[in-house]
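Peer 1: Show me the folded form of this:
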Amino acid sequence: MISNYIKIAIRSLLKFKGYASINLIGLALGLTAGIMIMLYVMDELSYDDFHSKSDRIYRVESQFISSDAGSGPGGMETNAWGVGNVLRKDYPEVEAVLYTQRATSLLVSYEGRRIREQIHFASPEFFDIFTFPLKRGNAQKALNEPYSIVITENMEKKYFKGEDALNKTLVLGDTMQFVVTGVMENLPSNSHIQIDMLISFSTFTNVLVPQFNYEDGWGNINMRNYVLLKEGTDAEAFKEKAKGIYTERAAGMLRDWGVRANVVFMPLNKLYLTAASNGLGPLGSIDRVYLVSGIAVFVILLACINFINLTTARSVYRAKEVGLRKVVGSTRESLIRQFLSESFVLTLMALIIAIAFAGLLLPLFNQLLAKNYVVTSLMQPSVALGIVGLILVVTLLSGYYPALVMSGMRPAEVLKGKMQASARGGQLRRVLVIFQFVISVSLVLGTLIVLDQLSYMQQQELGFAKDEIFVVNAARAKAANPESRETFEEQLKSLAVVEDVTFTNSVPGNPGWVGQVAYPEGRSGEEAVSVEYMAIDDHYMKTLGLQLVAGRGFDAQREAELKDGLVLNETAVSMFGWASPEEAIGKKITSPSGYPEGEVIGVVKDYHQLGLQQKIGPMAMDYAPRNSYLYAVRYKAANTQQLISQVSDLWQKHFPGNDFNYFFLDQDFERQYQSEQRLARVFGLFATITIVIAVIGLLGLVSFMVSSRTKEIGVRKVLGADVLHITSLLSKEFLILVVVANVIAFPLAWYFADQWLQHFANRVDVDPLVFAVTLFIAVTITLITISFQTVKAAMADPVKSLRYE
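Peer 2: Alright, predicted model coming up:
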């Protein structure tokens, strides 16, 4: 029976090739979008679900809330060193506590090969908490002893060329020898932890920093902790119980800092998509998942609407077939199954095309969403099962209503030739066409508004000079001798292509030391303000083109100011309660941590240290080359290659064996807008797909409308109607539908755009011109689409359409 349905379905599709082709292309485009987005969504939602104890694992975070209202919105991913120890000793609900530190990038050597790698420290609980199997080695002992290192299979191949790495020695830095005690399987791509080398935490605590008491220290907020709760633990009750660890154990520190603090626990299965930061690997976005999922639903709906519109519109031409089938005994249920079979066969054919389209579009899709999918990713069991479900959903969505309509035809009326197109069906088709264009227009509007906001941020005055600034990162670079850092800077200044050089811990686009707190003289620590601390030198303001509004900058000749002076920005002056920049000069600032602390000698005009998504925060600048590691070089335009070559030569001279890491300030600052750029491309891609689907459907409907009004057109031409009049007559209905769709889409798009723009501290106002441009695009596309059929019909010889009348 099923095979018979399929045979009949294939014959029917071959009989109506033109309309079947239109439906096929529309469904294929919809399925292409659905398949790619489903692949992305399933991947994003699968992060960290391979851990056998994932439901009991939490990342420990610290939430600091200072007296100024703008700080402390969420949890830091690091904690005071003592937090983990308190959890381990005083909370019976906790089964294990992991200590981990992102160490540094070090040169790793083995038999002459020297490569810089990112290194992490981890305590032995790493393998108790997480499900990262060892291919070789004992997971219970691998991270117990100092100078132990666990590597992934990729690292084993990289350094040992197919040999067994277990018990072999790697040299880190220049002299530290580490024994390979374990080889991990390569970490899954859907893990929020992406590391290749783990050093035993005892190396960190017993050898590298033995002076720190990591069990009871509270001043250093740089430890990452994960906890594994015991089975049966009431997680919510535990979170509430452990929330006040800082208040109970470090009340004096909090009072000095002028902050309140809570310990919060991020569930592992929510970490990747909802956490604010992740120093151990990638970070996703649940909002992005919702966005692309919504787009996929709408694109698939548009494709199904095409099928519904074209199939119901042409139901008149299949009326006699339905009537005959009913006369010879077909029931309504069997007819529904027959028409659903046609929908199923067409959807299967569309799936084959969609998989081919997806293979072609995956490189672009990967670029849009920063992924690395391949065609074989579609063969994963979960994705394949999802595709099966998608096929069934599309078959029912697109086929069920037309099947109901056609199976409900009355054979007596049909066979007597009294069957006419339903007025109700025509109204439904109009509504569905409007819905299609509402979605398409909304996506076009979204694209234009995102591009408008992006352009606004890129063109705003930043308050500093970002062009022709070349930055060399000397963090963790080992100098040839103690004088090399200063000598390197001096020799940079002597280069003919260089105009100025500054040595700092932060340049625009990169935050300084955030989370520092300070308060002005005459106030207490309870009134402290969260301040971004920056270490600069006496060339910083000139090199970056900052503008002084009061006082002066640092001067190498004023040694007392170099030691105790501070330069603030205007926002800091305001938040410290001074009425003007001039009033701030000579005032003192105190900080529990010592940074920033001193006397205000100058105030700079506010500038954007970070992207325009964020408001300008209070900043304090201190003369502190000892805390600096970035050389920012202002150079003469058109000498870029010469500059890179000359600076590279100097680098190899003063920092031999260290990687030459550099970037251009303007390009690095633009990096902050990658999310908006990616969003604009996503909107653009799917707006294009929805427009194509809508146009295909519109083309089919216009073709049907023209064929059903052939005689009317012939009569009008005989009576004197010209081509323009007939074209206008045939086009008017569709243009009205498109305009109505725009009227509906505009307020919806404006509302959601305004909600999105509220996330930006500096935002564009939605320009009415955007709506005008969108309307013009929609009307133009509609006119071009329908004119192919309407002009052809208007120019046809009326004799041919009326010869049998």
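
Peer 1: make it CA atoms for all contacts and neighbour counts henceforth
Peer 2: OK.

Peer 1: So Phe265 belongs to a strand, correct?
Peer 2: Yes. Secondary structure of Phe265 (DSSP: H, G, I helix; E, B strand; the rest coil): part of a strand.

Peer 1: how about the strands in the stretch 601-750 of the chain?
Peer 2: Ranges of strands in the stretch 601-750 of the chain, per DSSP state E, counting those that start in this stretch, are 619-623, 630-635, 661-664.

Peer 1: Comparing these, which stretch has the densest surroundings?
Peer 2: Across the strands of the stretch 601-750 of the chain, averaging neighbours per residue (mean count of other Cα atoms under 10 Å) puts strand 619-623 on top, at a mean of 26.

Peer 1: Tell me which of the strands of the stretch 601-750 of the chain lies nearest to Glu77.
Peer 2: Closest of those to Glu77 is strand 619-623, at 22.6 Å (criterion: Cα to Cα).

Peer 1: got the contact list for that closest one?
Peer 2: Residues from elsewhere that reach strand 619-623 (Cα atoms under 8 Å, 6 or more residues apart in numbering): 531-538, 554, 562-563, 565-569, 571-572, 596.

Peer 1: again, only using 7 Å
Peer 2: 531-537, 562, 565-569, 572, 596 (Cα atoms under 7 Å, 6 or more residues apart in numbering).

Peer 1: Also this sequence, please, to line up against the first:
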Amino acid sequence: MFLIVKQERSFNQNHENLNSIYRVGHVDVEDGREYPQGGVPLVMPASIKDEIVGVKEVTLISHERYGLISVNNGGEIKYYEEDPELVYIEPSFFDVFDWEVLEGSVESVFNQPNIVALNKTLADKYFPNQSAVGQTIKLNKETDLKVVAVMEDAPKNSDFPFGIFISMETKKAKDPKEFNNWGSISSDNVAFVLLENNVEPAKIDAQFPDFVEKHWDKDTREARTFLLAPFTEYHFDERFGTFSGRVAPKTILYAYIIIGVLLIVTACFNFINMSTAMAVKRSKEVGMRKVLGSTRKQLILRFIGETFAITLIALLISMALTERLLPMVINDFIGIEVPFNPIADLALLGYLIAILLAVSVLAGLYPAIVLSSAKPIYALKGSMTKGKGNLFFRRSLVFTQFLICQILIFGTVVAVQQMNYFSSVDMGYDQEYILNINLAETDKGTRDLWDSKVQNIPGVVSYSFNYKPPFSGSQSVTNAYYYGVDSAVNELNTHVKMADDQYQKTYGLDLVAGDWLTKSDTVNQFVVNETFLKKLGITDPNEVIGERMMLWGFNAPIVGVVKDYHVTTLSEAIEPVAMFNRQENFRTLGLRINGQSSANVIAELETIWYDIHEEYEFDYTFLDKEIADFYEGERKMSQMLTVFAFIAIFIGCLGLYGLVSFMANQKAKEIGIRKVLGATVANIMSRFSMEFIVLVGLSFLLAAPLAYWGMNSWLGQYEYRIAIGPIIFLISIGASLLIALSTTGYRSMRAATANPVNSLRDE
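Peer 2: Reported below is the predicted structural model:
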């Protein structure tokens, strides 16, 4: 747990100006709901620098999601697909962030088009055994880029996994209109600001309302709030996401810490119970040492020393297991590489020493006090002094253990049910046997070639050329203007989906009014979703059919309305969506296939792929797998809770067994007398069990509200979630009772069936 939390907290710490760097994000508020967005219009960063006081520097980073790099090396052309590593940057990038230049220079060159810097790994891959500086690479078979520098590789604990840095002027030369469009916002375009010394982010936030007033119209001004998000929180901020695609929510890290502490405390309590249960067997030793002159202080130090030795052995074993299991289990489980080097890592070494001392004292002090307090006259007879306070303390330990167990059981059940809900909820489109391929080349000729070949593949039910499937990780949001029957202009923040005439059939969208898009080479129709209408206050979908709207400068009629569907995860509410046919944006081929023919279809697609794109690697994804991947973090949390719940239950059972053993030893004579007087085994077992049923019940009374509060807070991040009903409470207490009765039953039966002669005999 410590290693995971430590590694997550180390992300993005390699920048000198870390505490002065902020991300520009915004939140749109509609109908009382907040919709955070981490992207900005491409035109915005330059205006921030000119108009916002207190900003020392601003830089725009634009992620290129589809990039093919071709390198002519000695007459041989090689192709490399570099999706996550390719970004467009401004010259100010190197003023805001620290990135070491190993060769060449980035000074005064990134204000020109067709300039690129490579990280060392890619430079060595593209140009082995020679300098990359001065060489030329080609982007997407059309844009020549001159290599001006070789950069250090991004550290593994960075959310900037960049390897190819292209000048922003290159992007601007390809699409200059987008750099004057205030209405188009993509999550791939992110702005960061470096503040002047002693300038608080609140001072910048206070200037954004006037900034919005100047650059957006009335409807947007009323709904949109820009804000600065500290770069120190970049790795943890779920609202806006990261370039690496990984976010480590602090709630999860806190959960790791809390669970780790609870498990250690539970184990210590268990050790205390087991040690005190064994106290009777060591009583003669204690009595003999006292008779021979040992002081109580010496006995306490001796017993704590024994606990220290046991803890040290356990720590060494756990370190060996961690070193072996870390790369095989933990690194794969959380998706990052967690280093383990206790000799070189002073923080880790300090933690290990601290945990060794803390556990030794926490687990060893009370048993040492109990054992050392025994009076020699009783100890030499093989018994310990009885005390209600001691028994109450041990019961309190078991109570706490079952409190922790029930909280973990409750949390596990809630997390598992929420994950089951994710997999069963109707997303508004079909998911099974929908296959998506990112096209390597997107020109019309290539699409026509695919079209002619795919239609002849047996097992393909339908197919669609589009920009993105209904659900995708990257979102494009823009302002749409609806011209209603009263000629009033209504502006809406709208998700855009570029789709062809087969999109609705392929992905299974449901039309509720009008028709779907027809085949066209131009944008002459729009289809919107039901939420688009709800935002306008329209209840009858037929009312908008034929009415005009404008989006991205295209003015066209609405021809259809589809049933609402989820374009993002279930943590967000459904938002307005507009779909239109714009072929130059088509990057994806989506196919609905026959499940029984999937293997043959994929083989046919691979053959076609290499016929058309021999220089690219063939890759595909199934839509249901893409959706499941977005909930990987929640799935792993569910698995983690399950594992730790079982560990806590196991430890709790040992502790409970220890308490039952202690009570059985203490009440041995009482049990013997009851048996002599005619008590049955069932009577004796029920007396034992009832006491622990009461302990479980009392712990449940405290665990239930605590667990409910914690898991209800966790569920609060999801717009679509399960309700925590009575069945979850029943499962929690039912499992706890079953565990308690199973554990106590075995030990109490041994006590109840023991020969009373042995317990009633006195030395």
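
Peer 1: Fetch the TM-score of the aligned pair.
Peer 2: Taking TM-score structural alignment, normalised by the length of structure 2 as the basis, the two superposed chains have a TM-score of 0.88; 752 aligned residues with a Cα RMSD of 3.4 Å.

Peer 1: mind putting the strands of the stretch 601-750 of structure 1 in CSV, distance to Gly182 of structure 1 included?
Peer 2: What follows is those, written out as CSV (distance: least, Cα to Cα, whole Å):
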stretch, distance to Gly182 of structure 1
strand 619-623, 45
strand 630-635, 36
strand 661-664, 31
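
Peer 1: Closest to Gly219 of structure 1 out of the contacts of strand 619-623 of structure 1?
Peer 2: The closest of the contacts of strand 619-623 of structure 1 to Gly219 of structure 1 turns out to be Pro596 (Cα to Cα; 15.8 Å).

Peer 1: follow-up on the earlier one: just so I know, which of the strands of the stretch 601-750 of structure 1 lies nearest Leu208 of structure 1?
Peer 2: Comparing the strands of the stretch 601-750 of structure 1 by Cα to Cα, strand 630-635 comes nearest, at 24.5 Å.

Peer 1: Next one: the residue mapped onto Asp649 of structure 1 from structure 2 from Val460 of structure 2, what distance?
Peer 2: Superposed on structure 2 with TM-score structural alignment, Asp649 of structure 1 falls opposite Thr607. Thr607 of structure 2 sits 15 Å away from Val460 of structure 2, going by Cα to Cα, to the nearest Å.

Peer 1: More neighbours: which of the two?
Peer 2: Between Thr607 of structure 2 and Val460, Val460 has the larger neighbour count (other Cα atoms under 10 Å), namely 17 against 14.

Peer 1: In structure 1, what residue corresponds to the more buried one?
Peer 2: Alignment note (TM-score structural alignment): Val460 of structure 2 maps to Val498 of structure 1.

Peer 1: again, but for Asp540 of structure 2
Peer 2: Counting by TM-score structural alignment, Asp540 of structure 2 lines up with Ser580 in structure 1.

Peer 1: Equivalent analysis for Ile334 of structure 2, please.
Peer 2: Per TM-score structural alignment, Ile334 of structure 2 is aligned with Leu369.

Peer 1: quick one: the helices in the stretch 51-200 of structure 1?
Peer 2: For the stretch 51-200 of structure 1, helices defined by DSSP state H, counting those that start in this stretch occupy the ranges 81-90, 126-129, 153-160.

Peer 1: in the second one, what's buried?
Peer 2: The neighbour-count check on helix 126-129 of structure 1 (16 or more other Cα atoms under 10 Å) flags 126-129 as buried.

Peer 1: In structure 2, what stretch matches that helix?
Peer 2: The aligned range for helix 126-129 of structure 1 is 93-96, by TM-score structural alignment.

Peer 1: how big is the offset of that stretch relative to structure 1?
Peer 2: Taking mean Cα distance after the TM-score superposition for structure 1, the mean distance separating stretch 93-96 of structure 2 from the aligned residues in structure 1 is 3.3 Å.

Peer 1: circling back: contacting residues for the match of Ile334 of structure 2?
Peer 2: Counted by Cα under 7 Å, 6+ apart, Leu369 of structure 1 has contacts Arg678.
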